[in-house]
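[1] Please find the sequence and the predicted model below.
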Amino acid sequence: MSAAVRRLADGLSGEDREHVAAMLLALRSEGIAENRILAAFEATPRTLFVASGDRDRAYDAFPIAIECGQTLPPPAVQARIIQAAAIEPHHKVLEVGTGSGFAAAVMARLAERVTSVERYRTLAELAEERMASLRLGNVTIAQHDGLEGYARFAPYDRIVVQGAVGQLPLALAAQLKPEGILVAPIGRAGAEQVLTRFVAREKHIDATPLGAIRMIALSPGRAAAL
């Protein structure tokens, strides 16, 4: 772990604290009201999850490019998804699409255990380094085809899909506990999707639309490179 990464993980500068305060006000204005979620965002330095040249923009309200052609979504988008999942302290969570690892780090402060799967090896390795720097020992990062879920630790109380999918991935739904919740942006890439909450009932799955959202598409498979 580099000294620069350790410094970012250990504390925020005065300027960063101003950015965090502005982010929290913006999240509240977007309807993110749960104090546990706001506290988890406050405690997770976004500057650790972007390239050094983008650190001055880490808290801005637009996507930031990261490795492997992916993006770090804006704080409000990630907060909406996490809030929709209704994560409790005793929950076991599966995240599909680790990306930078920021959302996994936030959810690790809300749940008992987070398993996050990522198709790109580079992103998975960077996320593991960031979890170690933040001393988040309750997160497992795995390179895997996220649309297959991660059967090793199934079933899950919550599944959070960090990318647009055309419909509910049945392989993921099968890994939910009874009354478990899956949250995913449903729709095609390049257009607005509908953030949807699915609840696993005894003989069916309830779906509740939660409003428009825009995320990049979730790709199937495990990347052969990167």
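    Happy to help now that I have it. Numbers count the residues shown, from 1 in each chain.
[2] Could you use CA atoms for every contact and neighbour count after this?
    Fine.
[3] number of nearby residues for residue 24?
    Residue 24 is flanked by 20 other residues according to other Cα atoms under 10 Å.
[4] mind checking which helix or strand the closest residue to it other than its chain neighbours is in?
    Distances taken as Cα to Cα, 6 or more residues apart in numbering place residue 38 nearest to residue 24, at 6.6 Å, with adjacent residues excluded. Taking DSSP states H and E as the definition, residue 38 sits inside helix 35-43.
[5] Counting by contacts, list what that helix packs against.
    helix 14-29, helix 75-85, helix 102-108 (3 or more Cα pairs under 8 Å, 6 or more residues apart in numbering; DSSP states H and E).
[6] Return the most buried member of these.
    Highest mean neighbour count of the helices and strands packed on helix 35-43: helix 102-108, a mean of 26 (counted as mean count of other Cα atoms under 10 Å).
[7] which other residues reach the helix or strand just after it?
    Later in the chain than helix 102-108, the nearest helix or strand by DSSP H and E is strand 113-118. The contact list for strand 113-118 (Cα atoms under 8 Å, 6 or more residues apart in numbering) reads 91-99, 104, 107-108, 124, 138-146, 149-150, 222.
[8] Try it again at 6 Å.
    92-98, 108, 124, 138-144, 146 (Cα atoms under 6 Å, 6 or more residues apart in numbering).
[9] Now do the contacts for residue 55.
    By Cα under 6 Å, 6+ apart, the contact set of residue 55 is residue 47.
[10] just the strands in the protein please.
    Along the chain, counting by DSSP state E, strands occupy 64-65, 71-72, 92-96, 113-118, 139-143, 156-161, 176-186, 193-200, 205-213.
[11] hmm, back to that, tell me which residues of the helix holding residue 38 are tucked away?
    Neighbour counts over helix 35-43 (16 or more other Cα atoms under 10 Å) mark 37, 38, 40, 41, 42, 43 as buried.
[12] Take this one as well and set it beside the first:
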Amino acid sequence: MSSAKRAPHEKMQFQLTLRRRGISDQAVLRAMEEVPRENFVEEGFREDAYLDVPLPIACGQTISQPFVVAYMTEQLQLRNVHRVLEIGTGSGYQAAVLSRLVREVVTLERFRSLAKRAQARLTRLGYGNVEVLVGDGFSVPDEAGHFDRIMVTAAMESIPDDLVRLLEPEGVLIAPVGPQTGSQTLVRLRKTPDGVERTDLIGVRFVPALAGIAREM
């Protein structure tokens, strides 16, 4: 069956799965519906684009399963005035979802080839409020400024203080924290006048966040 004929049924099931798993923010559900996930997966996996599973992409990375994308997005409690930093661009899918909900998205990717492909894809699909930068998520350049929200889409053994400092007052950061192999805990930090509040959310499994710009052959 062609992708065009499959899409309506698949997208309906896609939305039902997210709702059944507890995603209730209507703006997040609408953003998940609007972003064409099939355009962000590798060609050989497009038949599986709307399954609730992670899928492999280039450079040994993955595109997260839709529930995790929606859950992390919902937990950020986004508003359309927000400026958001994403660490780990990958295919650009998460950045595209964020872009439907906020004013601006800056996303960092340590693999130059992934960053180049993601920027081209996002531009082609009309996500004009996303800027893709090649960079180190452990050392975000000062010129990037500060952010209302930060999302990390790779596993960190601990969240660097330098990343937390980039948050505006009342800003929120969400990241998978734990060992680079095995499972991690999704952690949400909120910067308050009294300090940083931490909330542990759900168990997840992400590829590791590595320091530096990747050397690619």
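    Okay, I see it. Bear in mind that the values here come from a model prediction, so they are computed numbers and not experimental data.
[13] TM-score of the superposition?
    Superposed pair, TM-score by TM-score structural alignment, normalised by the length of the second structure: 0.95. Supporting alignment: 215 aligned residues with a Cα RMSD of 1.3 Å.
[14] ok, and the closest non-adjacent residue to the residue minimising distance to the centre of the second structure?
    In the second structure, the C-alpha nearest the mean C-alpha coordinate belongs to residue 94, at 3.7 Å (Cα atoms, centre = their mean). What sits nearest to residue 94 of the second structure in space, not counting adjacent residues and going by Cα to Cα, 6+ apart, is residue 69, at 6.4 Å.
[15] mind checking how far the counterpart of that neighbour in the first structure is from residue 10 of the first structure?
    In the first structure, residue 69 of the second structure lines up with residue 78, judged by TM-score structural alignment. With distances taken as Cα to Cα, to the nearest Å, residue 78 of the first structure is found 23 Å from residue 10 of the first structure.
[16] before we move on, what about residue 61 of the first structure?
    24 Å.
[17] for residue 125 of the first structure, same thing?
    Residue 125 of the first structure sits 20 Å away from residue 10 of the first structure, going by Cα to Cα.
[18] Which one's more surrounded, the two?
    Taking other Cα under 10 Å, residue 125 of the first structure and residue 10 do not tie; residue 125 has more neighbours (16 against 10).
[19] what do we get in the second structure for the more buried one?
    Applying TM-score structural alignment, one finds that residue 125 of the first structure aligns to residue 116 in the second structure.
[20] show me the contacts for residue 134 of the second structure.
    108, 109, 110, 112.
[21] Closest one to residue 150 of the second structure out of these, please.
    Distance to residue 150 of the second structure, by Cα to Cα, is smallest for residue 108 among the contacts of residue 134 of the second structure, at 11.2 Å.
[22] What's the local residue count around that closest one?
    Residue 108 of the second structure: 22 surrounding residues under other Cα under 10 Å.
[23] repeat for residue 114 of the first structure
    28.
[24] Aligned to it, what sits in the second structure?
    In the second structure, the residue paired with residue 114 of the first structure is residue 105, using TM-score structural alignment.
[25] do residue 22 of the first structure as well
    Aligned partner of residue 22 of the first structure by TM-score structural alignment: residue 13.
[26] Pull the contacting residues for that match.
    Contacts of residue 13 of the second structure by Cα under 6 Å, 6+ apart: none found.
[27] Please report the distance of it from residue 217 of the second structure.
    40 Å.
[28] and stretch 174-182 of the first structure, which residues are buried?
    Within stretch 174-182 of the first structure, the residues scored as buried using 16+ other Cα under 10 Å are 174, 175, 176, 177, 178, 180, 181, 182.
[29] Mind picking the one among the residues you listed that's closest to residue 194 of the first structure?
    Using Cα to Cα, residue 182 comes nearest to residue 194 of the first structure of those, at 13.5 Å.
[30] Spatially nearest residue to that closest one, not counting backbone neighbours?
    Here the residue nearest residue 182 of the first structure, using Cα to Cα, 6+ apart, is residue 159, at 4.6 Å.
[31] quick one, what contacts residue 198 of the second structure?
    Contacts for residue 198 of the second structure (Cα under 6 Å, 6+ apart) come out as 188, 189.
[32] Tell me which residue of the first structure lines up with it.
    So, by TM-score structural alignment, residue 198 of the second structure is matched to residue 207.
[33] what does residue 132 of the second structure give?
    Aligned partner of residue 132 of the second structure by TM-score structural alignment: residue 141.
[34] I'd like to know how many residues surround its match.
    Around residue 141 of the first structure there are 21 other residues, counting by other Cα under 10 Å.
[35] what's the distance between it and residue 13 of the first structure?
    Distance from residue 141 of the first structure to residue 13 of the first structure, by Cα to Cα: 28 Å.
[36] for residue 202 of the first structure, same thing?
    For residue 202 of the first structure, the distance to residue 13 of the first structure - Cα to Cα - is 50 Å.
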